[in-house]
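# Here's my sequence, what's the structure:
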Amino acid sequence: MNRKQKSLQLTLVSATLLAVLATGCSSNGNSNSSGTATSPAPAGTATGTGTAQASPSAADANYPASMTYWVQMNGNAGAIMKTYNEMAAYQEIEKKTGTKVEFQHPPTGQEKDQFNIMLASGNLPDVVEYNFGSTVGLSASQSPDALIKGKQLLRLNELIDQYAPNLSEVLKEHPEFKKMITTDEGNIYVMPFLLGDELLSVVNGPIFRQDWLDKLNLKVPTTIPEWEAVLTAFRDKDPNGNGKQDEIPFFMNLNSDYDLNHLFVGAWGITTDFYNDNGKVKYGPIQPEYKEFLATLARWYKNGLIDKDYASITDAKLKDNKILNNEVGAYSGFAGSGLGRYLTLQKETNPSFSLVGAPYPKLTEGGANPLGQYTNPFTGYGAAISAHAKNPEQIVKWLDYKYGEEGHMLINFGIEGVSYKMENGYPKYTDEIMNNPDKLPMSQAMAKYFQSGWNGPFVQDKRVIEQYYTIPAQREAQKTWFQADHSKQMPSISLNADESSKTASIMNDVKTYRDEMFNKFVMGAEPIENFDKYVKTLEGMEIEEAIKARQAALDRYLSRK
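Next up, the predicted model:
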């Protein structure tokens, strides 16, 4: 995928107002825009990204009178409502379209089981909003193509062409999106959730205690050797000032640091999983560079630069305790939950506590740009339509409303004059969101009015996350992390039934063995000299078959039109 694609410069009336509020972030955010209110351009005005579609009246659009809609209840919404019908945006959409929606929310934690039960029974509601990307390659019978062939879900290509002018405009302006949402067999299976700006795909990275760096007169490290030097200083020079050598220089989180954001391993130009090296699929853990990466971590672990308990810490509260108790010098995390939240929690009790987002480290000064965290603009999430729906044309029209001018503003910002006000052409959240009078956290205040705090069948507006990150350190961290290389990111490929059945058990065994040996190498239980033996074991597990399957899937993806 071309990582140089232009960032979308979107105006209020464009049908392609796109962006994302990072999934998993749980902190506040703000953009310090100011000015006087201006009126939006008239509907149908040409903009830099195309021509916006005027929202038709309910009578003219022939929206459905009613529909059933299955969707997981977001946690922030669930804390303050029983159904999305209570959300202000959906109440207003009902007024605009005349459509009464019966939302069906599965019990929290049972979403996947309920999804499987629905498929097995064949008793599907009109609309199913789900992350279909979580099933692709894992269950051949649940792949979108299989569900369409089995007459459980509808192919949407022709319906979108005829009845979804707003989404059609998005796909016309950005053919890379159409490529992403189309399967290898040429099917579009959902009205998609899309990230419209590359900056919004980057939400996680390395974080340092800025006050510790300042106390020791150190700069934010940018290379692997500089990291080692800074972590050593954290270990030896008592930056927390308690007179004890109890600092944890680096708190390591396996899933986040390596599988998610390629921290450290990306300095060697590889990942801990499959990656795309100029169209060739490679598996990072069998590359020679992976041996050097392991050797570096093993040295750091032996020298006390990494938390000795890292392998046994799975509870997020334990991480919170270590960071908030002034023990941790560096870690990785989200700009929201991993940076903004800690700064907010420490503001009163430890005002000197400060954090800074660090760049992903290069291997050496002047070396190649390291790999970093990146989320593909489309990952399989969206709203599918049941093959048993009686009025799919009308349902597509209703879903398309949220990709247009009115729907976009409602689903991203809520009610003008209540949850946001236009200031100099910018939809700025009011105190109802930023300083909720009922003391609701910002994430819950957002959920009360609109859906853009998580995902759904719409395109998210960049201006949401600009305001969600209230603290300058959050916005600066995101910009810093974005400088990493994202060119080797694997697109959202789809394994066919044969590839899936052949490689599912292979990868289960491979990942189990990879994780087991990672810990052994890092902790010194297995000498790094046995790396070649480890690689041969993975080869014996048929890792090459898994690589071939993903190569075939990548080739198909790259040939999509």
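# Please make it C-alpha for all contacts and neighbour counts, starting now.
Noted.
# what's stretch 119-137 in contact with?
Contacts to stretch 119-137, defined as C-alpha atoms under 8 Å, 6 or more residues apart in numbering, come from residues 67-72, 118, 142-144, 152, 379-386, 388-389, 456-457, 492, 494-497, 499-500, 504.
# Which of the residues you listed fall in strands?
The members of the contacts of stretch 119-137 that map onto strands under DSSP state E are 67, 68, 69, 70, 71, 381, 382, 383, 384, 385.
# quick revisit: and the contacts of stretch 119-137, which of them are buried?
By neighbour count, with 16 or more other C-alpha atoms under 10 Å, the contacts of stretch 119-137 hold 67, 69-72, 142-144, 152, 379-386, 388-389, 456-457, 492, 494-497, 499-500 as buried.
# Please identify the buried residues of stretch 306-322?
Buried residues in stretch 306-322, counted by 16+ other C-alpha under 10 Å: 306, 307, 308, 310, 319.
# Same question for stretch 111-120.
Result for stretch 111-120 [16+ other C-alpha under 10 Å]: buried residues 111, 112, 115.
# Could you also give me the structure for this second sequence? I'd like to compare it with the first:
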Amino acid sequence: MSSKWSKRLTVSVTGVLLAGSLAACSSGQEASTTGGSGTAQGGASGAPANSQAASGTKISDKERTVRVVFAENPNQPIKNNSIIQQEILKQTNMKLEYEAIPTSNYTDKKKTLIATNNLPDIIQLDKQDLNDFGSTGVFLPLLDYMKKGLMPNFKKFWDANPDMVKMTVDGELYAFPAIARNEAKNGFGPVIRTDLLKKHQLAEPKTFDELLTVLAKLKELYPDSKPWSIRNGTQQLLATSAYMLGSGFNKGNPMYFDKDVEGGKYVFGPASPAFKNVLSYFNKAYKMGVLDTDYATSTQQQWTEKLTSGKSFFFLDNSGFGLNNTRDLRKSQQDATFQVLPIPEYAPGKARANFYATVFTGKTFAISAKAKDPEQLIKLLDWMYSEPASNLMNFGIEGTNYTLDEKGQPKFKEDYVAKFKTSTPTPYYALYSDLGCCQLSFTPYYTNTMTQFQVEKMTGNWDALNDEYWKIVGSDKAYVEPVMDPPLNKQEAARVRELNVTLNTMLDQEYDKFIMGVKKIDEYDAVIKKAREMGATELEKIYNDALARLKK
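Have a look, this model is predicted:
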């Protein structure tokens, strides 16, 4: 992204900032996704002089409790008063009180808190929440605080990453985006029992049609099996697979950016002919007995049990799960191996997939507009984007949990990591839970693969399987970086929210009818027509107009 473009962007979209604040960067997004140091990812090599916590002056003169609500992943239980929380209190006088809500219930709980304007001091949101509710007055607007110089650490990331302006709504920023640190690239991908392919002399599938043929053969060899299992229902199945099958789908807002349509544009997936092919493919898999008949209701726990008990042989989801599944399965089957495949072709010569976002995941942290002394909360969150705070919130206490290597980068202490060598579900999740750290906690500048790799190598869980996995994913040219949605104005955001509620209410009742064969695939044309009449075309126009406006 050019400096010239960045300067125009600052003036047209975020004029409340100092002129030229984005002009300083030229390719910040690209630099920040290379897996380099924290400095490369936004220049936060240390807290500026006016960062109170880093300079020895505490953010609050007296102890203040800060209530934080965020989602709790079952792999990483959250506990209050962790080592990190204790140290944050010591350094800042801000006592973080976590209210972690199970991921399965988080969306409903979050919407209730927003709708009733009964927010905690800080709440975890996603990009859709910002579009839906950013202009309603429930979240604290941030750009004036940045202009006043109260967000120096965060502003370094803002200046270095022009794409961050896409987090704004109607020209305003309502939340701090979570930013990844030194993130390796991976994403949704097809994972299969390669040991069974070798055992039965089955070639690795190069196309999605070949995949069904291979899974059908495994079903024939193992009649009681459910070859392709999924977790968390139909929405997850479509979200993980539709793009690779030539269409696209996102949970909650099925709009997606398709690089292969008219040079790149937004498409409402379920209202496109290509989506009909997706449903047809899953209908075929269902009729063949390849797709788990319980796919619509299968939980993550049930999914894991099927994969690690030898009941299922394939999944298309977060491909990194295959490494953990292999270790669990090898407790009973010594040579069992789940490994990711290169992305199969959905049509001759066409294969595609998205990496997970390696800088901005879509997770954000907003401050309640009703919070007392909001400047303290601003300073607290800004401090968390400094490298010392990031070291603390991802590695714990220096000297106790980690040391700095010759490059000044944190490295866990082996004696600390050794405590989790046999922990479940994985040593790194157990360590994260103990510290209260990293991506799945309240960590605005977080690590994921950076810390995971260290723990796996120190506990002896890194082997040739890991090397092969990261090599396959990293060299697969089918993967591309995801495109962050453009910022919407207040009217657009409100209309998108209204249309999505109407469309999703109708569409969510239709998908399974076609996958399970209750309705014939040709009948989906009527669903497409109905979706268009109900606003799918209007939604596409809103997003594509917003994209064109941003480019100007």
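# Which residues are in contact with the residue minimising distance to the centre of structure 2?
Centroid check for structure 2 by C-alpha atoms, centre = their mean gives residue 361 as the closest residue, at 4.3 Å. Residues near residue 361 of structure 2 by C-alpha under 8 Å, 6+ apart: 178, 179, 180.
# would you turn those into JSON lines with secondary structure, distance to residue 157 of structure 2 and neighbour count?
Converted to JSON lines, these look like this (DSSP: H, G, I helix; E, B strand; the rest coil; distance: C-alpha to C-alpha, whole Å; neighbours: other C-alpha atoms under 10 Å):
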{"residue": "178", "secondary structure": "strand", "distance to residue 157 of structure 2": "11", "neighbour count": "22"}
{"residue": "179", "secondary structure": "strand", "distance to residue 157 of structure 2": "9", "neighbour count": "27"}
{"residue": "180", "secondary structure": "strand", "distance to residue 157 of structure 2": "11", "neighbour count": "27"}
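# any chance of the buried residues of stretch 111-120 of structure 1 in a markdown table, plus secondary structure?
Output for these, formatted as a markdown table (DSSP: H, G, I helix; E, B strand; the rest coil):
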| residue | secondary structure |
| --- | --- |
| 111 | helix |
| 112 | helix |
| 115 | helix |
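# returning to what we had before: separation between the residue nearest to the centre of structure 2 and residue 276 of structure 2?
Between residue 361 of structure 2 and residue 276 of structure 2 the distance is 29 Å, computed by C-alpha to C-alpha, to the nearest Å.
# repeat for residue 282 of structure 2
Counting by C-alpha to C-alpha - residue 282 of structure 2 and residue 276 of structure 2 are separated by 10 Å.
# Just the helices from the stretch 51-200 of structure 2, written as ranges.
Under the criterion DSSP state H, counting those that start in this stretch, the stretch 51-200 of structure 2 contains helices at 52-55, 83-92, 103-115, 127-133, 143-147, 152-160, 194-199.
# Burial-wise, tell me which of the ones you listed comes out on top.
Greatest average neighbour count among those goes to helix 152-160 (a mean of 23), per mean count of other C-alpha atoms under 10 Å.
# counting contacts, what elements does that helix pack onto?
helix 374-383 (3 or more C-alpha pairs under 8 Å, 6 or more residues apart in numbering; DSSP states H and E).
# Look up the average distance of the helix it packs on to its aligned counterpart in structure 1.
Helix 374-383 of structure 2, aligned to structure 1 and superposed, deviates on average by 3.3 Å (mean C-alpha distance after the TM-score superposition for structure 1).
# Okay, buried residues for that helix please.
Buried residues in helix 374-383 of structure 2, defined by neighbour count with 16+ other C-alpha under 10 Å: 374, 376, 377, 378, 379, 380, 381, 382, 383.
# Please say which position in structure 1 the fourth one maps to.
Meaning residue 378 of structure 2. Residue 378 of structure 2 maps onto residue 396 in structure 1 when the alignment is built from TM-score structural alignment.
# So which residues of the stretch 201-350 of structure 1 form helices?
210-215, 224-236, 254, 288-302, 316-324, 341-346.
# Could you dump the ones you listed into TSV with distance to residue 427 of structure 1 added?
As requested, those are exported to TSV (distance: least, C-alpha to C-alpha, whole Å):
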stretch	distance to residue 427 of structure 1
helix 210-215	33
helix 224-236	41
helix 254	39
helix 288-302	46
helix 316-324	34
helix 341-346	24
